[in-house]
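Enquirer: generate a structure from the sequence data that follows.
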Amino acid sequence: MGTTVFERQRPTDAVIDASLQDTALSVFWLDDVERPAHPPLRGTTSADLVIVGGGYTGLWTAIRAKEREPGRSVVLLEASRIAWAASGRNGGFCEASLTHGHENGVTRWPQEIDRLEELGLENLDGIEATVRRYEMDADFERTGQLAVAVEPHQVEWLREEEGFLDREAVQAEVHSPTFLAGAWERDACALVHPAKLGLELARVAVELGVEIHENSLVREITGDGSGPVTVVTRDGAKVIAESVALGTNVFPSLLKRNRLMTVPVYDYVLMTEPLSAEQLASIGWSNRQGLADSANQFHYYRLTADDRILFGGYDAVYHFGGKVRPEYEDRMESHRKLASHFFTTFPQLEGLRFTHRWAGAIDSSSRFCAFFGTARRGRVAYATGFTGLGVGAARFAADVMLDKLSGEPTERTELAMVREKPIPFPPEPAAAIGINLVRAAMNQADHNEGRRNLFLKTLDAVGMGFDS
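Expert: From the prediction side, this is the model:
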């Protein structure tokens, strides 16, 4: 196999060691906010709609439910704290795509990709309008996203994209010796402060009349759907509900049918200290776009409101058994790799330190984007499997679930993308074996000018893939 730029231009161990010397194993976004507490659910109550999960999917469902029908009683139950999981620890890329990019969408749903992309932009417009309407402090910046080529073969991939930038043009946007070309989608991505967005969605939900309960882990849903169903927490508290929306995503589904439909894949992230004016000038980046390179194992990076750089991605780690555990977040091997790749990307920032390192589990589905459905005779709706696109797509998913719970067909519910389900992952040990084989094949492709081997091509053909 060949080498990548991150191997050819690797910084010294001394540079990596110094950058990580005082780094805290902690989520910057969550450390950067004060989180109001919501009391646990006690006793037995009733509601028109119960939402399980206090991340973006659940919070958007709560807000959209109250905006549609202000008189509807809505209770939201969160197992831990609002936006503490994926919604509080992601990169803050709020993308318009509902399909994990055009190529994935056009391959799976060629007959409706144009409409899906329109709906995705309408959804992002709706998020921006909501931020403005309720004066949400979420560091929302609609700066777009710049895809960059860091290997010669990637230049040809980007040349077909709108907004193509040659080497000189991409260097004028952001100066990195690794950037050979780029493609700037100016309107299809916004950047947000993930934890602020989650907390502001919760604030708005409460102001609209939603009842939020934290530390209220739901254990089961009882009832066959012929009448109201009952949502039962770990502590025995109950909500008798006309309908339920599930936004549990990476955590084990309350519906057995979905247990093999997603796998938790760990994604790793670093956050730098704030850049000085001189350091910022050395890299340009005055238009503050989100950045992502074009490899199979890709990096994503962006500026924060106080001019830190978040740098994440590349490793996507699956642990045998599909468990979500705090100890999986401390993987120095991945964080050292990210630090190395950071200084390959920006050697002029040598001496910059990382203040935070963390990780989070992504609910990955085999089709790379969310899927939807109902259970208990239409009284329970779910959306899961966002595969890293939930910051934006969660609002669309909320509307799909509410449409489905209404029982009335809509344009959204009739989409093939909404009606179809992904191929499930196999049980263990086949899941771990298969996922690790795919990871190895993707790494091989990145070291072989992007050429996908027969194994990956076969998986592509049958619609069974793996991505973070």
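Enquirer: could you use CA atoms for every contact and neighbour count after this?
Expert: Will do.
Enquirer: any idea how far Gly388 lies from Asp403?
Expert: 23 Å (Cα to Cα, to the nearest Å).
Enquirer: so the two - more neighbours on which side?
Expert: Legend: neighbour count by other Cα atoms under 10 Å for Gly388 and Asp403, higher for Gly388 (25 against 18).
Enquirer: that one - that's part of a strand, no?
Expert: No: Gly388 sits outside any strand when classified using DSSP: H, G, I helix; E, B strand; the rest coil, being coil.
Enquirer: three-state assignment of Gly54?
Expert: Once three-state DSSP is applied, Gly54 turns out coil.
Enquirer: so how many other residues sit close to it?
Expert: Neighbour count of Gly54, defined by other Cα under 10 Å: 31.
Enquirer: next up, for comparison:
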Amino acid sequence: MAPVAMRTVAQSLSDALPVSYWLDDPGKPAPQPALTGDERCDLLVIGGGYSGLWTALLAKERDPAWDVVLIESREVGWAASGRNGGFCAASLTHGFANGLARWPGELAKLEEMGARNLDAIEAAVARYGIDCDFERTGEIDVATEPHQVAELKELHEEAERLGLAGGSQWLDRDALRAEVDSPTFLGGLWDRDGVAMLNPAKLAWGLKEACLGLGVRIYENTRGLDLASAGAGMAVRTPYGRIAARRVALGTNIFPSLVKRVRPFTVPVYDYALMTEPLTEEQLAAIGWKNRQGLGDSANQFHYFRITPDHRILWGGYDAIYPYRGKLNSDYDHRPETYLKLAEHFFTCFPQLEGVKFSHAWGGAIDTCSRFSAFFGTAHRGKVAYAAGFTGLGVGATRFGGDVMLDLLDGERTERTRLEMVRSKPMPFPPEPFAWTGITLTKWSLARADERAGHRNLWLKTLDRFGLGFDS
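Expert: Model prediction:
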């Protein structure tokens, strides 16, 4: 871009607050007190994001007599659950293509269970009166390059052949631009039923209130320091006390698991997003977007974007930053060079919005695994269950993960625990510095594929052969 244009891009960020728009809310609930002293319970849930909240809520719904405690090291929803784009998808497999490549024999079942899971989330939002701006608008996968048009059409045809297209609709260039107008759009695949838009922080806070209403005891600013067997149950040490529990569910995701052998299966990736100021009526008319779908482009390094009830546009993705040696570091939570890149891409997509400014810019870590979708397991002779590896698609899938953890703790075979997806594990990442080297090479290769009409080099083809890879 020309220097003047780049100055304009930079100026669009001049007032951006370095905090998640969703968390910058005066209605944010006060934290529950920290645990001081010792506790006993039937089920201890560690982690106050979606994984932990859904698990605690589902446990009380299954058996109201269960004594359930949830602990969170900071405040409920402060991490990935309060920083994401608010796309609540039915897919349990990080999209149809990933599911087809990994579990073709049970994909129909996974798709059906994912649809039921999304319906159950919508029902819970209504049942508990959770005010999180839940809108079943769907999502459009957008092609911005000719090869992406061909790939999306082929994917849609395959879904139709398998009878799994559901409410998906192919949109040609004109039909797509009638929905959302960008000169970069060439075509798109609209999943009308399988994705909802919502306010992610309000969902977390609403789940917290629902849990409290059912009698879950929640302790915030209470970190689980270690986990050990204690007779027939488990013991967890916290900074000011100790919890004895019959069973433990771990919903810590990107944060180091208290079951150490789980740690090599996930790595942290930092994702970033911008939020615009509210658009004027004239600006809204310039882009259309009356049906409020979520959108995501089809590149390897992709953007996701959606419009909010107050007419702001969230614009995120593209840069997926893996920290050197895989160490979590809050310094990565904000990355001005990524914000500039995202802002430049935003105005390329929507040149008619020149002059719009961004009110918020933020980032944070998500957990990813080598198969891009959650994995599950138990430890300590079945007394501990875990779910992790949601790879940025956890707003909806974490509820399914909570059900899986409770099934595993019950020790009974269910339709969920019989799934190959649930019974299998992804390939662990190699030790450092090999993981960093491999992920860096993969990111370079994915960017190069985007520049070369989707052509995958030998490195990516080798990863494909072994079911590995890296998804931004």
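Enquirer: spatially nearest residue to the counterpart of Asn296 of structure 1 in structure 2 (excluding sequence neighbours)?
Expert: Taking TM-score structural alignment, the alignment pairs Asn296 of structure 1 with Asn300 from structure 2. Leaving aside its sequence neighbours, Asn300 of structure 2 sits nearest to Leu446 (Cα to Cα, 6 or more residues apart in numbering; 5.8 Å).
Enquirer: residue in structure 1 matching the one you found?
Expert: Leu446 of structure 2 maps onto Met442 in structure 1, by TM-score structural alignment.
Enquirer: doesn't Arg452 make contact with its match?
Expert: Yes: using Cα atoms under 8 Å as the test, Met442 of structure 1 is close enough to Arg452 to be in contact (7.3 Å).
Enquirer: residues touching the counterpart of Pro326 of structure 1 in structure 2, list them.
Expert: Residue pairing (TM-score structural alignment): Pro326 of structure 1 is matched to Ser330 of structure 2. Neighbouring residues of Ser330 of structure 2 by Cα atoms under 8 Å, 6 or more residues apart in numbering: Gly364.
Enquirer: how much space between Ser330 of structure 2 and Tyr322 of structure 2?
Expert: Taking Cα to Cα, one finds Ser330 of structure 2 at 13 Å from Tyr322 of structure 2.
Enquirer: got it, and Leu258 of structure 2?
Expert: From Leu258 of structure 2 to Tyr322 of structure 2 the distance is 22 Å (Cα to Cα).
Enquirer: out of those two, which sits in the busier spot?
Expert: Legend: neighbour count by other Cα under 10 Å for Leu258 of structure 2 and Tyr322, higher for Tyr322 (21 against 18).
Enquirer: which element is Phe466 of structure 1 on?
Expert: Using DSSP states H and E, Phe466 of structure 1 falls within no helix or strand.
Enquirer: residue contacts, it?
Expert: Ser364, Ser365, Ser366, Phe368, Ile435, Val438, Arg439.
Enquirer: and the longest helix for structure 2?
Expert: helix 107-127 (DSSP state H).
Enquirer: structure 1: matching residues for that one?
Expert: Helix 107-127 of structure 2 maps onto residues 113-133 of structure 1, going by TM-score structural alignment.
Enquirer: for that stretch, give me the average deviation versus structure 2.
Expert: Comparison of stretch 113-133 of structure 1 with structure 2 after fitting gives an average deviation of 0.4 Å (mean Cα distance after the TM-score superposition for structure 1).
Enquirer: that older thread, what about the match of Pro326 of structure 1, distance to Gly396 of structure 2?
Expert: Taken as Cα to Cα, the span from Ser330 of structure 2 to Gly396 of structure 2 is 26 Å.
Enquirer: ditto for Phe390 of structure 2
Expert: With Cα to Cα as the criterion, Phe390 of structure 2 and Gly396 of structure 2 are 10 Å apart.
Enquirer: more neighbours: which of the two?
Expert: More crowded of Phe390 of structure 2 and Gly396, by other Cα under 10 Å: Phe390, with 28 against 25.
Enquirer: which residue in structure 1 aligns with that one?
Expert: Using TM-score structural alignment, Phe390 of structure 2 lines up with Phe386 in structure 1.
Enquirer: how far away is that match from Ala361 of structure 1?
Expert: Phe386 of structure 1 is 12 Å from Ala361 of structure 1, by Cα to Cα.
Enquirer: hmm, Gly188 of structure 2 is touching Ala143, no?
Expert: Yes: in this structure Gly188 of structure 2 lies within contact range of Ala143 using Cα under 8 Å: 5.7 Å.
Enquirer: list residues touching both of these two?
Expert: Val149, Leu152.
Enquirer: Thr355 of structure 1 - that's part of a strand, no?
Expert: Yes: per three-state DSSP, Thr355 of structure 1 lies within a strand segment.
Enquirer: return the residue of structure 2 aligned against it.
Expert: Counting by TM-score structural alignment, the partner of Thr355 of structure 1 is Ser359.
Enquirer: surely its match meets Ser20?
Expert: No: with contact defined as Cα under 8 Å, Ser359 of structure 2 does not reach Ser20; the gap is 9.9 Å.
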